[in-house]
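Enquirer: I would like the atomic coordinates for the input below:
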Amino acid sequence: MQFETAVSLKPYNSFGLPAQAGRLVRIRSEADVRAVVDHPDMGRAPRFILGGGSNVILTRDMPELVLKVEVPGLRLLRETADDWIIEAGAGVPWHTLVAWTLDQGWPGLENMALIPGTVGAAPVQNIGAYGLELKDRFESLDAVDLVTGRTVTLRHEICAFGYRDSVFKRELAGKSLITRVRLRLPKAWQPMLGYLDLSRKAEETGIAAPDARTIFQWVCDIRRAKLPDPAQIGNVGSFFKNPVVSAEQCRDIIARDPHIVHYPMDDGSFKLAAGWMIDACGWKGKSIGHAGVYEKQALVLVNRGGAVGSEVQTLARAIQESVYGRFGIRLEPEPVMV
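Expert: Below is the predicted model of the structure:
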């Protein structure tokens, strides 16, 4: 267990916001978590779990004990007639996992290429992109109970996945630390091209039946064209969830704004494009202090240099009020505000 004091968290959050952890422990194994739980002082301290920092907005210094998750490891756990079951340590960058599976010849995650963050954070948020969510490939995960120090294995039904949601954002928030995640990749692979950007790529290239590597490259190209690199411009990717509304609500909004981008869901509801609504309210390219709305994609808030968490909060709230005033929809942020 590696213990540090007075640690700057600016390098550990993708928005590049200034904050300091009074105490930080680097978690590289289940044993490290148990050592924290059993420690006479740290075992009783309030804690904050930090993965890749790509889904958090830091608005203050952290008096909590910060558990920085850095568990390594990638392996094929087992192979069946129908699937490859892979396992990854919670500290592995998500995109590293996606690229590794394709290098091994195991497709199935390519639609989620270039999503920032770590493997351990992926189930918390039930990450997803271009028609695929983590829950669609999820097998199980290991987590350490932060009260007892016991390692438990949780399967799909316990995790209660929803749209950018899971039990780890609700009942188990702050109560367990994910150490390893297992995914099931089907051998009967089929390309997923339902999203407009991917279908456009298929039309532009004339490739009607792309392989997984091609889709991976398309997704990387699309994301790089729309989203800034956090290493160059601080951001957390998509800042707001795309709201899901009933068919009746969707018809009402279309009657007022016929061009609104919307997608039908399997249950009869509709997902609305939050970025389109923010752009329609005139926010693209605008700033409050040093926090701004990205010029190429209104769904992304960025650090224009020297931003602090309060400026991001103020900008987010102003956008929420604008969208609510025009569309009657209250946008919900994806990142956690701390």
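
Enquirer: Please count neighbours and contacts with C-alpha atoms only from this point.
Expert: OK.

Enquirer: does residue 322 count as helix, strand or coil?
Expert: Classification of residue 322 using DSSP: H, G, I helix; E, B strand; the rest coil returns helix.

Enquirer: An error on my part: the question was meant for residue 144.
Expert: What three-state DSSP gives for residue 144 is strand.

Enquirer: Touching, it and residue 151? I think so.
Expert: Yes. Residue 144 lies in contact with residue 151 (C-alpha atoms under 8 Å); the separation is 4.3 Å.

Enquirer: any residues in contact with both of those two?
Expert: Both residue 144 and residue 151 are in contact with residue 30, where contact means C-alpha atoms under 8 Å, 6 or more residues apart in numbering.

Enquirer: higher neighbour count, these two?
Expert: residue 144 (22 against 19; other C-alpha atoms under 10 Å).

Enquirer: measure that one to residue 26 for me?
Expert: Distance of residue 144 to residue 26, given as C-alpha to C-alpha, to the nearest Å: 15 Å.

Enquirer: again with residue 168
Expert: From residue 168 to residue 26 the distance is 20 Å (C-alpha to C-alpha).

Enquirer: who has more neighbours, those two?
Expert: residue 168 (21 against 18).

Enquirer: Next, the contact list for that one, please.
Expert: Taking C-alpha under 8 Å, 6+ apart as the test, what residue 168 contacts is 123-124, 159, 174, 176.

Enquirer: do residue 140 as well
Expert: Applying C-alpha under 8 Å, 6+ apart, one finds that residue 140 lies in contact with 153-156, 181-183.

Enquirer: can you check residue 231 too?
Expert: Here residue 231 is in contact with residue 14 (C-alpha under 8 Å, 6+ apart).

Enquirer: Assign a three-state SS to it, would you?
Expert: Following three-state DSSP, we place residue 231 in the coil state.

Enquirer: I'd like to know how far it sits from residue 58.
Expert: 17 Å.

Enquirer: moving C-terminal of the longest strand seen in the chain, what's the next helix or strand?
Expert: If you go by DSSP state E, the chain has its longest strand at strand 176-186. Per DSSP states H and E, the first helix or strand lying C-terminal to strand 176-186 is helix 196-205.

Enquirer: buried residues in stretch 219-238?
Expert: 219-220, 223, 226-230, 233-238 (16 or more other C-alpha atoms under 10 Å).

Enquirer: From these, which land in strands?
Expert: Mapping these onto strands (DSSP E) picks out 234-238.

Enquirer: structure for this one too, so we can compare:
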Amino acid sequence: MNSAPNVPAPAKSLPNLGLKGRNTFGLDAVADIAFEVTAPEQIAMVMKQINEQNLPWRVLGGGSNVILPKVLPGATLLMNITGQEIIASDQNATVIAVGGGVNWHEFVAWTLENNLPGLENLALIPGTVGAAPIQNIGAYGVELADYIDHIEAFDIEKQAFVTLSKDACQFSYRDSYFKQHPQRFIVTKVVFKIPKSWRAKIHYADLAKQFEGNSNPSAEDIFLAVCKIRTHKLPDPKVIGNAGSFFHNPVIPNEQYETLLKKYAALVSYPDVPGKRKLAAGWLIDQCGFKGQRMGNVGVYENQALVLVNHGNGTAQDILGLAKCIQDKVRKEFGVSLEIEPNIF
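Expert: This next block holds a predicted model:
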């Protein structure tokens, strides 16, 4: 006798769910109805219900890169698809499949525990694996895109699961095809290709300082150093609400960079694509006097001007009001526009 197919249970429905513990800014927000998605197959069932009722909707992973309003109308899909496994390995690379709901930092630690170095520069970035490619997360000279093989996602337009190659993802600095087409895809699985050949990447200034006199650190050494740097620069969301870096580092033409450099000799910048230069947004904000400043219930972190914080009882409106003040001052002083990094729901 044939056994019945293994059909997952429907996604758990959670009406009027409080989300204060599901976003790192610690904003008081309530979802009209939330669906806890633990298997890819549940997404089609949830989307059918959403379409039938014509509900607005959004996906929420770890809540580390979002600004939530007091009420999220319609449906909120809580991405809780877990699991990670090595699916292929040869002399050149190891291929790993990871569920979209896996905690990003825990996955990075897992790769090192399994002797798969490469992602250590991306340690302690908050959020989930499924959210990582949308933003093409990066830090200390490494980008997620460097290690992507392909991505599996539910295509809302086609109402079907699709596989997108690395090229199809159209990755660029803090950008991707997913980000350019919001609410088109729900990422369920990310497949990484980790090369067997490895070399330390410690050329960024903060990281280089950690290894003065040590030109050959291990991947574990780099992982611990990155954790140390980020812990110093970024407040623990469990202690003070924040979403990490709040603004993108702006990229400007070399001509504009040279003009600014004549006026600001200490201008902090990094090479980018030919003809462009990337400025340190935190430095620009600091020069405008915002570091450590407070505006009501929100403010700018005292150790890193790139981080906006919720001192308690802050709202999305408070955070965005402070952000606009910063954007206006930086534009007036430097002629540079700052783009907000977190998603505004």
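
Enquirer: Report the buried members of the contacts of residue 140 of the first structure.
Expert: Buried members of those, scored by 16+ other C-alpha under 10 Å, are 181-183.

Enquirer: just curious, which of those is nearest to residue 293 of the first structure?
Expert: Nearest to residue 293 of the first structure out of these is residue 181 (C-alpha to C-alpha; 33.5 Å).

Enquirer: How about the contacts made by the counterpart of the closest one in the second structure?
Expert: Aligned counterpart of residue 181 of the first structure in the second structure: residue 190 (TM-score structural alignment). Residues in contact with residue 190 of the second structure (C-alpha under 8 Å, 6+ apart) are 97-100, 129-130, 148, 150-152.

Enquirer: same thing but 10 Å
Expert: Residue 190 of the second structure is in contact with 84, 96-100, 129-133, 148-153, 163-164, counting by C-alpha atoms under 10 Å, 6 or more residues apart in numbering.

Enquirer: just the buried members of those?
Expert: With burial judged by 16+ other C-alpha under 10 Å, the buried subset of these is 84, 96-100, 129-133, 148-153.

Enquirer: got the buried residues for stretch 308-323 of the second structure?
Expert: 308-311, 314-316, 318-320, 322-323.

Enquirer: likewise stretch 115-123 of the second structure?
Expert: The neighbour-count check on stretch 115-123 of the second structure (16+ other C-alpha under 10 Å) flags 116-123 as buried.

Enquirer: What of stretch 193-203 of the second structure?
Expert: 193-195, 200-202.

Enquirer: Would you reformat these as a markdown table and include distance to residue 14 of the second structure?
Expert: Formatted as a markdown table, these follow (distance: C-alpha to C-alpha, whole Å):
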| residue | distance to residue 14 of the second structure |
| --- | --- |
| 193 | 36 |
| 194 | 38 |
| 195 | 42 |
| 200 | 45 |
| 201 | 44 |
| 202 | 45 |
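
Enquirer: one step back: please identify which of the contacts of residue 140 of the first structure is nearest to residue 200 of the first structure.
Expert: residue 183 (28.9 Å).

Enquirer: That closest one and residue 159 of the first structure, how far apart?
Expert: Separation of residue 183 of the first structure from residue 159 of the first structure (C-alpha to C-alpha): 14 Å.

Enquirer: Now list whatever residues contact both of those two.
Expert: By C-alpha under 10 Å, 6+ apart, residue 183 of the first structure and residue 159 have these common neighbours: 135, 138, 140-141.

Enquirer: Centroid-wise, who is the farthest residue in the first structure?
Expert: In the first structure, counting by C-alpha atoms, centre = their mean, residue 40 sits farthest out from the average C-alpha position, at 33.8 Å.

Enquirer: Tell me which residue of the first structure matches up with residue 337 of the second structure.
Expert: The alignment partner of residue 337 of the second structure in the first structure, by TM-score structural alignment, is residue 330.

Enquirer: and its match, that's in a strand?
Expert: No. Assignment of residue 330 of the first structure by three-state DSSP gives coil, placing it outside any strand.

Enquirer: Make sure it is actually in contact with residue 321.
Expert: Yes. The pair residue 330 of the first structure / residue 321 is scored as a contact, 7.6 Å apart, by C-alpha atoms under 10 Å.

Enquirer: So the counterpart of residue 58 of the second structure in the first structure: helix, strand or coil?
Expert: By TM-score structural alignment, residue 58 of the second structure lines up with residue 48 in the first structure. Under three-state DSSP, the three-state class of residue 48 of the first structure is strand.

Enquirer: How many residues are close by residue 48 of the first structure?
Expert: Neighbour count of residue 48 of the first structure, defined by other C-alpha under 10 Å: 20.

Enquirer: give the contact list for it.
Expert: Applying C-alpha under 10 Å, 6+ apart, the residues contacting residue 48 of the first structure are 21, 24, 62-68, 173-175, 177, 338.

Enquirer: filter those residues to the buried ones?
Expert: The neighbour-count test (16+ other C-alpha under 10 Å) marks 21, 24, 62, 64-68, 175, 177 as buried among those.

Enquirer: which of the residues you listed sit farthest apart?
Expert: Among those, the pair separated by the greatest distance (C-alpha to C-alpha) is 21 and 175, at 19.5 Å.

Enquirer: Can you tell me which of the buried residues of stretch 308-323 of the second structure lies closest to residue 262 of the second structure?
Expert: Residue 262 of the second structure lies nearest to residue 323 out of these, by C-alpha to C-alpha, at 27.4 Å.

Enquirer: Roughly how far does the closest one sit from residue 163 of the second structure?
Expert: Using C-alpha to C-alpha, residue 323 of the second structure is found at 37 Å from residue 163 of the second structure.
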